[in-house]
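Peer 1: Sequence and predicted structure, then a few things I'm wondering about:
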Amino acid sequence: MPRDYYNVLGVDEDASEDEIKKAYRKKAMEYHPDRNPDDPEAEKKFKEASEAYDVLSDPEQRQRYDQFGHAGLGQDGGGGGGARGRGRGFHDVEDIFDAFSDIFGGARGAGRGRGQSGRSDRGRGQPGSDLRVSLPLTLREIAEGTEKNLKLQKYLECEDCDGTGAEGGMGGQNFSMCPKCDGTGEIRQVSRSVFGQMVNVQPCPRCEGDGRTIENLCDTCGGEGRVQGEESISINVPPGVMEGNYLTLAEAGNAGLRGGPAGDLRIEIQEEPHEHFERDGLDLYYDLHLSFPEAALGTEVDVPTLQGQARLEVDPGVRAGKILRMRSRGLPDLEGSGQGDQMIRVHVWTPQELTTEERELLNQLREHENFQPHPSEEESEKSFFRRVSDVFS
């Protein structure tokens, strides 16, 4: 069961922001991994203090915590050191909850910002940037789901230094506490004015907010802890996605500087045009062109669907503009709650040129009452013979 955040920092529930900050600084200095090497208990307490500070230093999260405890924080709360709460899944709305900076110079700090990765002994390197790529999909792939392989050009963790930026990596002895900031990663400047005391906090310029300095830089990455390279990943796309959906893979973006957490990878769905179908939500639209005899007498035609050719029966007397429905021939719902239909838009083809014999036959038919237009509320388009007359006028 998670500990009470106020007890972790040793402050009262009505403690001010400054009191919380001072309490956290005291705990952080006491249990910092650099000052307690090979001490798992100290590292655990350091992470607890960072987690508590992430929540209590933010007014909104603190209010939710005061009202509902740990349950009020949900996925964007302090669990896991202020993790983003974004696993992998498709979304329609941006759902990003960035972690709040810790006391050490605004870096993502011991709470690891984007989620615990067991790398607190690497310092507080700067986080990597997010990476966005487009994933083109055909309608068939969207209907059935698919597995895609992507090749990404990105920053990768330097293998020669384990991402630390120091020669020899984690096993080397090239780290020392920054003498300028005493390992805090920040420089504080206090000034006084008529309005009171002002404290300006900036990342330490010598260690760049890391709290440690490197004696000998890695030759491969030049001290950055990362190199440019290519990475291949496999993506499972569920059925029913659509243009604008995206899949987020936490910490699969660009590697951070000197052991900092990697950015996220955002894969945006791009729907490729189809030669036959137009998509409207879960439904697909297909244009069916019939001759006048077929429309008047009725017919059976084979129409393409995403599942293959299907037989469609067209009733006699179908009009241009009529929408026929083929149930469950559309796209599946992403949540698995149903499937769309395939809608057939009927077009009746009118010949542009007629032979003498054809014209005589049509003139004979035009005299029959059954071939005269009978407009109604449901039928506003011109009759076939009116459109034929327009061709010759």
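Peer 2: Sure thing, it's come through.

Peer 1: all contacts plus neighbour counts: C-alpha atoms, from now on.
Peer 2: Fine.

Peer 1: so where does Lys148 fall, helix or strand?
Peer 2: According to DSSP states H and E, Lys148 maps onto strand 146-157.

Peer 1: following that strand, which helix or strand comes up?
Peer 2: Per DSSP H and E, the first helix or strand lying C-terminal to strand 146-157 is strand 175-177.

Peer 1: other SSEs contacting that following strand?
Peer 2: Strand 175-177 sits against strand 212-214, with contacts defined as 3 or more CA pairs under 8 Å, 6 or more residues apart in numbering; DSSP states H and E.

Peer 1: which helices and strands sit right next to the strand it packs on?
Peer 2: strand 175-177.

Peer 1: hang on, the earlier thing: buried residues in the strand holding Lys148?
Peer 2: 152, 154-157 (16 or more other CA atoms under 10 Å).

Peer 1: Looking at those residues, which one is closest to Glu294?
Peer 2: Minimum distance to Glu294 across the buried residues of strand 146-157 is 53.1 Å, recorded for Leu152 (CA to CA).

Peer 1: Endpoints of stretch 345-358, how far apart?
Peer 2: 27 Å (CA to CA, to the nearest Å).

Peer 1: Lys154 touches Gly229, doesn't it?
Peer 2: Yes - the pair Lys154 / Gly229 is scored as a contact, 5.8 Å apart, by CA atoms under 8 Å.

Peer 1: so how many other residues sit close to Leu290?
Peer 2: Other residues lying near Leu290 total 21 when counted by other CA atoms under 10 Å.

Peer 1: Now for Arg345, how many residues are close by?
Peer 2: Neighbours around Arg345, by other CA under 10 Å: 16.

Peer 1: Kindly provide the distance from it to Asp302.
Peer 2: To Asp302, Arg345 is 14 Å away according to CA to CA.

Peer 1: just Asp390 next, same as before
Peer 2: 31 Å.

Peer 1: Number of residues surrounding Arg140?
Peer 2: Close neighbours of Arg140, defined as other CA under 10 Å, add up to 15.

Peer 1: name the element it belongs to?
Peer 2: In the assignment (DSSP H and E), Arg140 maps to helix 139-144.

Peer 1: just Val227 next, same as before
Peer 2: Using DSSP H and E, Val227 maps to strand 226-237.

Peer 1: If you compare the directions of that strand and strand 146-157, what angle comes out?
Peer 2: Angular relation of strand 226-237 and strand 146-157 on a 0 to 180 degree scale: 160 degrees, by axes from the mean of the first three to the mean of the last three CA atoms, to 10 degrees.

Peer 1: buried ones in strand 226-237?
Peer 2: Under the neighbour-count criterion of 16+ other CA under 10 Å, strand 226-237 has 226-227, 237 buried.

Peer 1: Quick check: which helices or strands does it pack against?
Peer 2: By 3+ CA pairs under 8 Å, 6+ apart, strand 226-237 packs against strand 146-157.

Peer 1: who's in contact with Tyr31?
Peer 2: Neighbour list for Tyr31: 42-43, 45-46 [criterion: CA atoms under 8 Å, 6 or more residues apart in numbering].

Peer 1: here's the one I want to compare it with:
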Amino acid sequence: MATVSLVTLAGCKKKAGGSDSLAKMEGFQKSMCECKDKACADKVNADMAAWGTEMSKTADKNAKPDPDMAKKSADVMTKYSECMTKLMMAGAGDMKGGGDMGSAKTPPPDQGSATPPPAAGSAAAKEPHKALEALTKVPAKATTAKVGQMAWVLRGTAFDSPDSFRVDVDEVTAIDGNTVTTRPVALMASGPDSWKHKPNPDERPYAGLPGLLVIPARTVEEVKPKVGDIVWAYIGNTTTPELTHVKAVEGGIVTYEVPNAMKDKLEEKKTDLIEPYGKGVAPFTMVAYTEGTDTKTMTVLAISGDKVFGYEFGGKLVEQKKSAVKPLTPVFKDRKVGDKVFVVGEAKPEEIKEILVPKELFKTGVFTRTWIELFDKATP
């Protein structure tokens, strides 16, 4: 299903229920700013994403945004992002680089069974996290990663919430048959290794992970990307890797850009861990599949027999038959006003009304689209 810009939806005052949408966004912003830990922030993010998806089903794509309403909604989302960023930087949740996990507070009652991580140095802090129940049902298969190697892994979060997933790069610390134990890594913030990821012995490990979903990670020096290549970039402070294109390569570090939360400009980031976009139905590609009347996308991590395993928005594990998915090939290219483009699951094309950032961000009616969302032909 196509992702909708919440700011543009709220900005359509008359036809998209702008006032109601703005009030709803203000509620999400208030909830985010009241969060004390990452489990809470994850839930608010998931709730807002689900609401945005429902809104997109009935939005009038030809409606013109109300400038005043659009500005108000942008201000709300700016505050939302600021609160979320402060929470992450404070060390809550799965932060990299040695955040004080002992300072995390107990989640509010609406966080279900999520529990705060134990204080650093306590006996409980040394006990591995158990694999989420959904991961225990993945077919038994040995990993190709080695002990001591960094690997992509789909696992739970520091709060052990049963419905919270992450796709991270961890250090493999033990292999027991078809299951693996991994440990989060740290992102160097300064010095000669700035922007590089290193093992972090202070992190609490994750045990019982299915070997099928523990995939050797590669550094920029191993991949040897070129400027313009489409890659998955690992940065550590996002729930899943970011699909992007290489802006620059220097000293074993890739520089890339992604849209900010408002989808009105780009943010520059750097990393030493990337994976090229694959071909066809293969690891590190996106595929489309249907669920009821909806068309959804997933990122493939592994294939076993006739089954494809990967994750959807937010990192949640997805399993589909290989025959039920169709490969998607993102295209990073120049587009112009008036071009007809397609988004996943939509049979009718949208027309580009405005170019916000060349090749990167486009307006199609009330929607702000990233290049990743746009295709030249109708997708499955």
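Peer 2: Here it is on my side, so go on. Everything numeric here is computed off the predicted structure, so don't read it as measured data.

Peer 1: TM-score of the superposed pair?
Peer 2: Remark: TM-score between the superposed chains equals 0.21 [TM-score structural alignment, normalised by the length of structure 2]; 132 aligned residues with a CA RMSD of 6.9 Å.

Peer 1: if we can go back for a sec, what's downstream of the strand holding Val227 of structure 1, the next helix or strand?
Peer 2: strand 246-249.

Peer 1: which other helices and strands contact the helix or strand just after that following strand?
Peer 2: Using DSSP H and E, the next helix or strand after strand 246-249 of structure 1 towards the C-terminus is strand 265-271. Counting contacts by 3+ CA pairs under 8 Å, 6+ apart, strand 265-271 of structure 1 is packed against strand 131-137, strand 246-249.

Peer 1: okay, the angle between the longest one and strand 146-157?
Peer 2: This means strand 131-137 of structure 1. 160 degrees.

Peer 1: Point out the other helices and strands that strand 131-137 of structure 1 packs with.
Peer 2: Using 3+ CA pairs under 8 Å, 6+ apart: strand 131-137 of structure 1 touches strand 265-271.

Peer 1: how about Ala49 of structure 1, what does it touch?
Peer 2: Neighbouring residues of Ala49 of structure 1 by CA under 8 Å, 6+ apart: 5, 8-9, 24, 27-28.

Peer 1: Go through these and name the one nearest Tyr286 of structure 1.
Peer 2: Nearest to Tyr286 of structure 1 out of those is Tyr5 (CA to CA; 59.8 Å).

Peer 1: so what's the residue lying closest to the closest one once chain neighbours are set aside up against?
Peer 2: Take Tyr5 of structure 1 and drop its neighbours on the chain: the residue closest to it by CA to CA, 6 or more residues apart in numbering is Ala52, 4.9 Å away. Contacts for Ala52 of structure 1 (CA under 8 Å, 6+ apart) come out as 5-6, 8-9, 78.

Peer 1: Name the residues of the host helix or strand of Arg25 of structure 1 that come out as buried.
Peer 2: Assigned by DSSP H and E, Arg25 of structure 1 belongs to helix 17-31. Neighbour-count burial for helix 17-31 of structure 1, with 16+ other CA under 10 Å as criterion, is recorded at 20-21, 23-25, 27-29, 31.

Peer 1: any idea which helix or strand comes after that helix?
Peer 2: With elements assigned by DSSP H and E, the helix or strand that comes after helix 17-31 of structure 1 is helix 40-56.

Peer 1: what inclination does that following helix have with respect to helix 17-31?
Peer 2: Orientation check (the same axes, to 10 degrees): helix 40-56 of structure 1 against helix 17-31 gives 160 degrees.

Peer 1: Give the buried residues for the helix or strand that helix 40-56 of structure 1 is followed by.
Peer 2: On the C-terminal side of helix 40-56 of structure 1, the closest following helix or strand by DSSP H and E is helix 59-68. For helix 59-68 of structure 1, a neighbour-count test (16+ other CA under 10 Å) marks 61-62, 64-65 as buried.

Peer 1: Who are the packing partners of helix 59-68 of structure 1?
Peer 2: Secondary-structure packing of helix 59-68 of structure 1 (3+ CA pairs under 8 Å, 6+ apart): helix 40-56.

Peer 1: Now do the helix it packs on and helix 59-68, the angle between them.
Peer 2: Going by the same axes, to 10 degrees, helix 40-56 of structure 1 makes 100 degrees with helix 59-68.

Peer 1: Name the next helix or strand downstream of the one helix or strand Asp168 of structure 2 maps to, please.
Peer 2: Asp168 of structure 2 belongs to strand 166-176 when assigned by DSSP H and E. For strand 166-176 of structure 2, the following helix or strand on the C-terminal side (DSSP H and E) is strand 179-187.

Peer 1: ok, Ser176 of structure 1 to Leu249 of structure 1 distance?
Peer 2: 34 Å.

Peer 1: more neighbours, those two?
Peer 2: For Ser176 of structure 1 versus Leu249, the count of surrounding residues by other CA under 10 Å is larger for Leu249: 18 against 14.

Peer 1: wait, isn't the more buried one in contact with Arg266?
Peer 2: Yes - Leu249 of structure 1 lies in contact with Arg266 (CA under 8 Å); the separation is 6.5 Å.

Peer 1: ok so, going back, most neighbours out of the contacts of Tyr31 of structure 1, which is it?
Peer 2: Phe46 (24 neighbours).

Peer 1: Would you check that that residue makes contact with Lys26?
Peer 2: No - shown here, Phe46 of structure 1 and Lys26 do not form a contact pair, counting by CA under 8 Å, at 10.5 Å.

Peer 1: joint contacts of these two?
Peer 2: In contact with both Phe46 of structure 1 and Lys26: no residue, using CA under 8 Å, 6+ apart.

Peer 1: From Val237 of structure 1, how far out is Ile142 of structure 1?
Peer 2: 8 Å.

Peer 1: List the buried residues of the helix with the most length in structure 2.
Peer 2: When structure 2 is parsed with DSSP state H, its longest helix is helix 67-89. If you call a residue buried by 16+ other CA under 10 Å, then helix 67-89 of structure 2 has these buried ones: 69-70, 72-74, 76-81, 83-84, 87-88.

Peer 1: swap in stretch 289-299 of structure 1?
Peer 2: By neighbour count on 16+ other CA under 10 Å, the buried set for stretch 289-299 of structure 1 is 290, 292, 294-296, 298.

Peer 1: Mind checking which of the residues you listed land in strands?
Peer 2: Using DSSP state E, the subset of these located in strands is Leu290.

Peer 1: Put together JSON lines for the buried residues of stretch 289-299 of structure 1, with distance to Glu278 of structure 1 on each row.
Peer 2: Listed next are the buried residues of stretch 289-299 of structure 1 as JSON lines, based on distance: CA to CA, whole Å:
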{"residue": "Leu290", "distance to Glu278 of structure 1": "19"}
{"residue": "Phe292", "distance to Glu278 of structure 1": "25"}
{"residue": "Glu294", "distance to Glu278 of structure 1": "24"}
{"residue": "Ala295", "distance to Glu278 of structure 1": "23"}
{"residue": "Ala296", "distance to Glu278 of structure 1": "27"}
{"residue": "Gly298", "distance to Glu278 of structure 1": "25"}
